[in-house]
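Q: no sequence on this one, just coordinates:
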């Protein structure tokens, strides 16, 4: 996979550098083609800030007047990550359904690419070539 250097576009409210990760493809797919990012339900958001301070990809900014997080850099969100939603004490953060990301995994042949990377550091694969190259849209290979 090509290594794309993301430019620093500033600092967040905590003084951490903010990179524009939207320029970094996800498994060969342009990041902005994949609508995977958090959406906040402000009717139930308590404004605790956990999402803002824990997101390592600087997806959120902080609106100090409203006392709430703002999804400022949606395409900085790591495709498949939903940590902020998992730790939100109010369940105020939503992501697309699991099936959405599975379609992108299949379309990008991500499983095969990941196995190729991991196989370089793994002693022996416990999976057959058929299992490695299968996609979620196919029936699993028959054992026997």
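A: The structure has been received and is ready for your questions. In this text, all values refer to a predicted model and were calculated from it rather than measured experimentally.
Q: Every contact and neighbour count from this point should use C-alpha atoms.
A: Will do.
Q: hang on, isn't residue 70 packed against residue 39?
A: No - here residue 70 does not reach residue 39: they are 9.1 Å apart, not a contact under C-alpha atoms under 8 Å.
Q: want to compare, so here's the second one:
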């Protein structure tokens, strides 16, 4: 396991460079779409794009988009449930609304495919599918 990890670390710059190239294409498309909010990197940050999250208008639209993409075999994820909404914390009587910004992010966020081997063809299909859904 350590040998695999060490070999992957040797390639980290290449992996990050490719992920940033993929993110740049997503950014160029989605920053023009009013129904999609992207998370912008500011000048004091360097994003390695472990994920590519986008935000849509509300939870209902996010769920519909999630299911639409799933029908097209585009697997997405939703990140991250606010900690106090996990079952353990429910027992401690933490109430919904404790962190409205975290809840808003969770309700509207969907992470679209982002991985080193994502081809331009597949990325274009993902983009096209999201744009079709938003029409």
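A: Great, that's in hand. Quick caveat: nothing in here was measured; it's all calculated off a predicted structure.
Q: Now the TM-score, please.
A: Laid over one another, the chains give 0.29 as their TM-score (TM-score structural alignment, normalised by the length of structure 2), with 66 aligned residues with a C-alpha RMSD of 4.6 Å.
Q: Residue 70 and residue 39 of structure 1: who's more crowded?
A: A side-by-side neighbour count of residue 70 of structure 1 and residue 39, using other C-alpha atoms under 10 Å, places residue 70 first with 19 against 15.
Q: so after the helix or strand where that one lies, what's the next helix or strand?
A: Counting by DSSP states H and E, the element that carries residue 70 of structure 1 is strand 68-71. Per DSSP H and E, the first helix or strand lying C-terminal to strand 68-71 of structure 1 is helix 83-87.
Q: and the strand holding residue 70 of structure 1, what other elements does it pack with?
A: Contacts defined by 3 or more C-alpha pairs under 8 Å, 6 or more residues apart in numbering; DSSP states H and E place strand 68-71 of structure 1 against strand 39-40, strand 60-63.
Q: Kindly recompute the last result at 6 Å.
A: Counting contacts by 3 or more C-alpha pairs under 6 Å, 6 or more residues apart in numbering; DSSP states H and E, strand 68-71 of structure 1 packs against strand 60-63.
Q: which other residues reach the strand it packs on?
A: With contacts defined as C-alpha atoms under 6 Å, 6 or more residues apart in numbering, strand 60-63 of structure 1 is touched by 52, 69, 70, 71, 72.
Q: Show me what counts as buried in it.
A: Within strand 60-63 of structure 1, the residues that qualify as buried are 60, 61, 62, counting by 16 or more other C-alpha atoms under 10 Å.
Q: any chance of those residues in CSV, plus distance to residue 119 of structure 1?
A: As requested, the buried residues of strand 60-63 of structure 1 are exported to CSV (distance: C-alpha to C-alpha, whole Å):
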residue, distance to residue 119 of structure 1
60, 35
61, 38
62, 41
